[in-house]
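Peer 1: Got a predicted structure plus its sequence, pasted below:
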Amino acid sequence: MLKSFVVPSSDIPGYSSIYRHPDYKSGTFNGKFADITTLYEVFKAQVKNHPKENFLGARAYNPETSTFGDYEWLTTTDVDEMIDDYGSGLDQLFAKHAPDMNEETGQQPLGIFSINRPEWVLTELTAFRSCRYSVGVSDAGGLEASEFYIRCSELEVLVCSMDKIPRILERITHTPRLKVIISMDKLDCSKPTPSTQAFSARTTEALRSKAAFLNIVLTDIAQVIEMGRAKPTEPTPPKPSTYCTLSFSSGSTGTQKGVLITHGAFAAASRAGYLNLQQRSVCHLSFMSISHIFDRYVIYTFMHDVIHIGFSSGVDELLLSDMQALRPTVLVTTPQLLSSVYSKVAEATVEAKGVVGLLSRFALKSKLGRFSSGRGFKHALWDRLIFGKIAQLFGGNIRLVISGAVSLTPELHNFFRAALSCNVVQGYGQTESIASGLIQRTDDISTGNIGIPSPGIDIRLRSIPDMGYVATDHPCPRGEIMIRGEGIFSGYYKAPEKTAEAMDGEWLATGDIAQLNPDGTLKTIDRMGNIIRTALSIYVELEPLEMVYSTHRLVDSMLIHGSLHAYDLIAIVVPRSETFVPWAQNIVGNKDAELVELCKDDRVADAMAEELRAFGSSAKAPSPAVIGAVHLEPRAFGQVDRELLTISRKLRRFKIVQHYDAEIAGLYQKLGNAIDLQIEPSGSS
């Protein structure tokens, strides 16, 4: 039985048939929430229907010990009242210091620059009150990246955490249009936060003086709220056709582009998400970069019912502590995080030696058989003895896991279904499709696919004959994923030629290659510009291969590279220090050798390459090509250079290859393969 609905007689030359959600065969989804057409209306419905619910929460911070405590909350009513005062104050600041509309959009942009925290969502909702649109600014790609966002979007007003202000003022010539900076933290430091640790009343006074000298208005949210409370203004709510955000694409395959999204499109995407997932009273931990689209898509999706949004502390090492403090009900994550956790817990369970490993593997097999036969995800004995401890790492209250970005391996997918005693669903989307497109149904326990079209979304495949993928392939049509529906971006900011490249008529061309499975689900199999061919004419899909190897107990993360001029693959490997160091010390025969020294030792690198070759064979890696040589990098890619990762923590592949140009050339020479390493960034976001 097909899980998707096939639109009759919809195939045309070069394209597959059109596929839709089986419950929405007409391609529309009028009905529940159809009267809610903007994100501001989504929030206002939350206030009306759930006025006293905890809404935005953050962990209490103790500046004396630099530790985090329990979550403290603002209710929906609290936030609604703050938005009115905050919005009135912003109206006055814009009117006085930045009155002009953006020529491209006809609206005023409001920049937001901080880690995930309540003030981020508060500020975005406040922008909506006065028909402004948000611009998420991130420095995950380095200082120049954040300046690029501010400069490219022509921001004049920026709301940011206090720790960002000194750098902005120091380099104000790089953001020449900026006129107003609003600190999320009180400038008098009367309420300490992690962002104010390096500040005092004296240093903030120096910031004020410097801002005044540069003709920059510097204030804080508390002062803006007081301004608005003293002189209220009337709201000017948005329409479906007005913009709600300018969100930058991830940049994993090339230059980042500003993606313009309307309220109507975002509201449609979030409504489709809610109708698909049907999760009531959700507690969500916001930890993936909120300036990127995925986390905000999740927030507005679950805002159609009760949602409690707890923000992470912003410290990677405390993420599991945040989960245990919040106890979220839905975990929205990426395969990278699950792989990282798996590499830690698997060594003590399913990959352990002796009785513990034997028992853990039997328990895993038992649980997989249980939910495959429709008897549910829980098992009284195995959850108490083995898997309950893993579930507690995530707070012990997870009832659904949603994974985006690259695909999960079937082994990882099923392991976390068993470990967390709930379903794990995969989805697919891009910034241009507002993180929506396809997702597995919550009752689907298959693996190796990205599900079916969301409500109101049409999906078809476009033949790419140059790559050998055609929509008439039998029994599984293959081609580029094309998306059509209400929840699609309006275009790239000031880049009409790029917009034209991304569209095929009314269809969004994603750049991702998929095959249509016999059951009506889709499986991503390739990426245009993200696949390589070796000298043996073996085509290697890089991201799935990296996902498999990143589950190895010695590996934290890695980048795999290959070439037409080489028979084997090479890899840049960031080791997992706690397991790698003792393993490598045994190889060199020195119990005192440290991580950096071990990574430079050729004997260790050669042994790691052997480990990966053996692991790839045993793990049934999705490519017959083998890793012939590795370079060991003791630092995480983001620590080496923040520009090596996207804001959604994906590898910026062409940047990494450029950074390790010499090391990659050396690895190929070691294999007896000298190659030309000129890299041309290509592909869409």
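Peer 2: Thanks, I have it.
Peer 1: all contacts plus neighbour counts: C-alpha atoms, from now on.
Peer 2: Fine.
Peer 1: for this structure, what's the longest helix?
Peer 2: The longest helix of the chain (DSSP state H) is helix 76-97.
Peer 1: Next SSE downstream of it?
Peer 2: Note on helix 76-97: by DSSP states H and E, the next helix or strand toward the C-terminus is strand 109-113.
Peer 1: quick check: angle from that next one to helix 76-97?
Peer 2: Comparing the axes of strand 109-113 and helix 76-97 via axes from the mean of the first three to the mean of the last three Cα atoms, to 10 degrees yields an angle of 120 degrees.
Peer 1: tell me which strands and helices strand 109-113 is in contact with?
Peer 2: helix 118-129, strand 133-137, strand 157-160 (3 or more Cα pairs under 8 Å, 6 or more residues apart in numbering; DSSP states H and E).
Peer 1: If we use 7 Å, what do you get?
Peer 2: strand 133-137, strand 157-160 (3 or more Cα pairs under 7 Å, 6 or more residues apart in numbering; DSSP states H and E).
Peer 1: okay, pairing it with this:
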Amino acid sequence: MKLKAEVYTFVLLPVYLLMFVYSTLTFLPWYFLTNAKNRKAMAKRIKAKPVLDAPGSPYRAISHFDSLATIDIPGADTLEKLFQHAVAKFGTKDCLGTRELLSEENEKQPNGKVFKKLILGDYRWLNYEEVNTRVSNFGSGLAALGLKPRSTVAIFCETRAEWMISAQACFRYNFPLVTLYATLGEDAVAYGLNESGATHLITSAELLETKLKRVLSQVTNIKHIIYVGKKNIELLDYPADLQIHNIEAVEELGAKPENLNNPPCRPLPTDLAVVMYTSGSTGKPKGVMMIHSNLISGMTGQCERIPGLGPKDTYIGYLPLAHVLEMTAEISCVTYGCRIGYSSPLTLSDQSSKIKKGSKGDCTVLKPTLMAAVPEIMDRIYKNVMSKVQEMNVFQRTLFKLGYDYKLEQIKKGYDAPLCNVILFKKVKALLGGNVRMMLCGGAPLSPQTQRFMNICFCCPVGQGYGLTETCGAGTITEVSDYSTGRVGAPLSCCEIKLRDWVEGGYTNQDKPHPRGEIVIGGQNVSMGYFKNEEKNLEDFFVDENGQRWFCTGDIGEFHSDGCLQIIDRKKDLVKLQAGEYVSLGKVEAALKNCPLIDNICAYANSHQSYVISFVVPNQKKLTGLAQQKRIEGTWEEICNNPTMEAEVLKEIKEVACSMKLERFEIPIKVRLSPDPWTPETGLVTDAFKLKRKELKNHYLTDIERMYGGK
């Protein structure tokens, strides 16, 4: 073994020498040509500061310290005007693209299951003028079907071009849009449709035939359903008083001269634009009311943090459009002339589950320059790439690690490693098309390890954003020049953020070295509250003496000396153990997600007990390999239920917990391994892959009793 190691060291010596020589020769030209000195100064400068020199004072971005930004494009004070501005400016440029479906095949797996595989062609594009025509026709068609201005329209549909066309039509004709996640459970869908009072519903043929058909008996207001897709719907299967239309038929109706000549009722900035039902991590879904000026303000702040946003950019849309992150990202892209190519998590890359082996995923064909993601997807990419690295031979693995560590050191200094980008990371970068210049992550905290990995291997800035549906997705976004990790950036120009003392949790504005407390966001981006829920509005929203609206997030933050925010805890995740110790479940989960054996984890604690337990979705490849080492055989389910494997996972958990400096009482001492992943379809996580603690508790109730000695 010693001889083998010496041979590899000898072989790698020229590589070390090459990198040293390359770095020495190219550093100065690279330093001046890329303006590295200025970029480093930008990264280290003060980005936000308190308005007043007093504890608890709101922080504002330096760029808009005197007054908050509310609008970016003069005169465009509604979403309808934003789109009209884009059509006038970018008319014949590509706007919305969809891949052509060439064929479908059923592929039988070794375990007997049958997966549907797709063979997809090129993207087919609609330019801005063509989208505008469809928007006018569809809006006119909805009006011809009896929809009145300021009457709500529900949309329950997967992310696709027709979603955005429908939304723009509703904005133009002043029909408030009620959005529902395509993965919401049946009860939640029925609840949202009934509470909103929508009479018209836009959906897809697939969702109509699967989920909606079972829900309609519980819904009282829906009179018209407009569906997207080529499938013919058998009308006899639905109530006789329900009218069902294909979207093309509604557009044809709207294009008739007698309908198209009726001018739309244009919205005002104060008119309701969207009621967005959040899937929520607890209880029934809540409808968040956003007026046009709320969304305009939020997007103004967001776009300021994306340098060079414009017609040269291509954005890949695959996250749920019913999520505020994706909806505002796509509307912003359209506003600035970007083109949007539609995808899905199941067709995103060449290795995605619905892509037939040997054919191309959406990223490979589209080659996007901008991409949004949630931490769950980035964690998956990270673990998949690292798994492939482990399969390399010793020489390749050592070379990868050498390049990775070298670039890591360069990035920490604020520099780059162009040679590593070309030689080592080109293939990894190609997984997302090879052209991504910026990635934005939101929805939940992204681990520093994953963020740094994406920085290094995909050769682009990976920004974290922090915002909520209640603040129109706006709050903070890290700047592209900021090479730190674990933070979410400074307040956007559209809002200000203050920290409210939470004495019970031990967080105050007097804390050293930095002030800490509950994050409270104020500005025009703060929504008008929850639909028909005055009690919750009084609890979470307030208006100050200057007439500014504020939202109490329930998240705990810490402001660094440069004005950047770090999320460190959540009020609802805090549990007091029997002996009086406080445990932050979110903190425990964030630390333990660094364990290679873990794909997902939910920590659980009961105030009547003295220790923490956990539910874990293990990494199948890693755990199966470990089972083989321990000579444990059986199906995947049998491996997960094996007490020896539980003990092995707990052993790894303890090691990672100690390395992450968790307290003894924070470390889970019992575990339940789940053979099934947690997806939005299971109802155990939200569409942004946040844990639904109540549902997880109910799902694992028997295991909780077992782990706490009840059974």
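Peer 2: Great, that's in hand. The shown structure was predicted, so the numbers you read here are calculated from the model rather than taken from an experiment.
Peer 1: rewinding a little: neighbouring contacts of the longest helix of the first structure?
Peer 2: By Cα atoms under 7 Å, 6 or more residues apart in numbering, the residues outside helix 76-97 of the first structure that reach it are 47, 51-55, 122, 126, 129-130, 179, 224-225, 227-229, 232-233.
Peer 1: separation between residue 443 of the first structure and residue 451 of the first structure?
Peer 2: Relative to residue 451 of the first structure, residue 443 of the first structure is positioned 11 Å away (Cα to Cα, to the nearest Å).
Peer 1: Show me which of the two is the more surrounded one.
Peer 2: residue 451 (26 against 11; other Cα atoms under 10 Å).
Peer 1: What's the match for that one in the second structure?
Peer 2: In the second structure, the residue matched to residue 451 of the first structure (TM-score structural alignment) is residue 489.
Peer 1: Could you give the number of residues near the nearest residue to its match once chain neighbours are set aside?
Peer 2: Nearest in space to residue 489 of the second structure, with sequence neighbours left out and distances taken as Cα to Cα, 6 or more residues apart in numbering, is residue 478 at 3.8 Å. Other residues near residue 478 of the second structure come to 28 when the count uses other Cα under 10 Å.
Peer 1: can you check residue 380 of the second structure too?
Peer 2: 13.
Peer 1: Helix, strand or coil: sort out it for me.
Peer 2: With DSSP: H, G, I helix; E, B strand; the rest coil as the basis, residue 380 of the second structure sits in helix.
Peer 1: which neighbours do residue 443 and residue 451 of the first structure share?
Peer 2: By Cα under 7 Å, 6+ apart, residue 443 of the first structure and residue 451 have no common neighbours.
Peer 1: Helices of the stretch 301-450 of the second structure, start to end?
Peer 2: Per DSSP state H, counting those that start in this stretch, the stretch 301-450 of the second structure carries helices over the ranges 324-335, 362-366, 375-390, 394-412, 418-423, 426-430, 448-457.
Peer 1: mind putting those helices in JSON lines, distance to residue 282 of the second structure included?
Peer 2: Output for those, formatted as JSON lines (distance: least, Cα to Cα, whole Å):
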{"stretch": "helix 324-335", "distance to residue 282 of the second structure": "18"}
{"stretch": "helix 362-366", "distance to residue 282 of the second structure": "34"}
{"stretch": "helix 375-390", "distance to residue 282 of the second structure": "19"}
{"stretch": "helix 394-412", "distance to residue 282 of the second structure": "39"}
{"stretch": "helix 418-423", "distance to residue 282 of the second structure": "43"}
{"stretch": "helix 426-430", "distance to residue 282 of the second structure": "37"}
{"stretch": "helix 448-457", "distance to residue 282 of the second structure": "27"}
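Peer 1: Figure out which of the ones you listed is closest to residue 700 of the second structure.
Peer 2: helix 375-390 (21.4 Å; Cα to Cα).
Peer 1: ok now that closest one, how far from the chain's centre?
Peer 2: 17 Å (Cα atoms, centre = their mean, to the nearest Å).
Peer 1: For that helix, name the packing helices and strands.
Peer 2: Using 3+ Cα pairs under 7 Å, 6+ apart, helix 375-390 of the second structure is in contact with helix 448-457.
Peer 1: and the helix it packs on with helix 375-390, angle?
Peer 2: Using the same axes, to 10 degrees: helix 448-457 of the second structure against helix 375-390 is 60 degrees.
Peer 1: okay, helix 448-457 of the second structure sits on what stretch of the first structure?
Peer 2: So helix 448-457 of the second structure is aligned with residues 410-419, judged by TM-score structural alignment.
Peer 1: Which residue lies nearest the spatial centre of the second structure?
Peer 2: residue 374 (3.2 Å; Cα atoms, centre = their mean).
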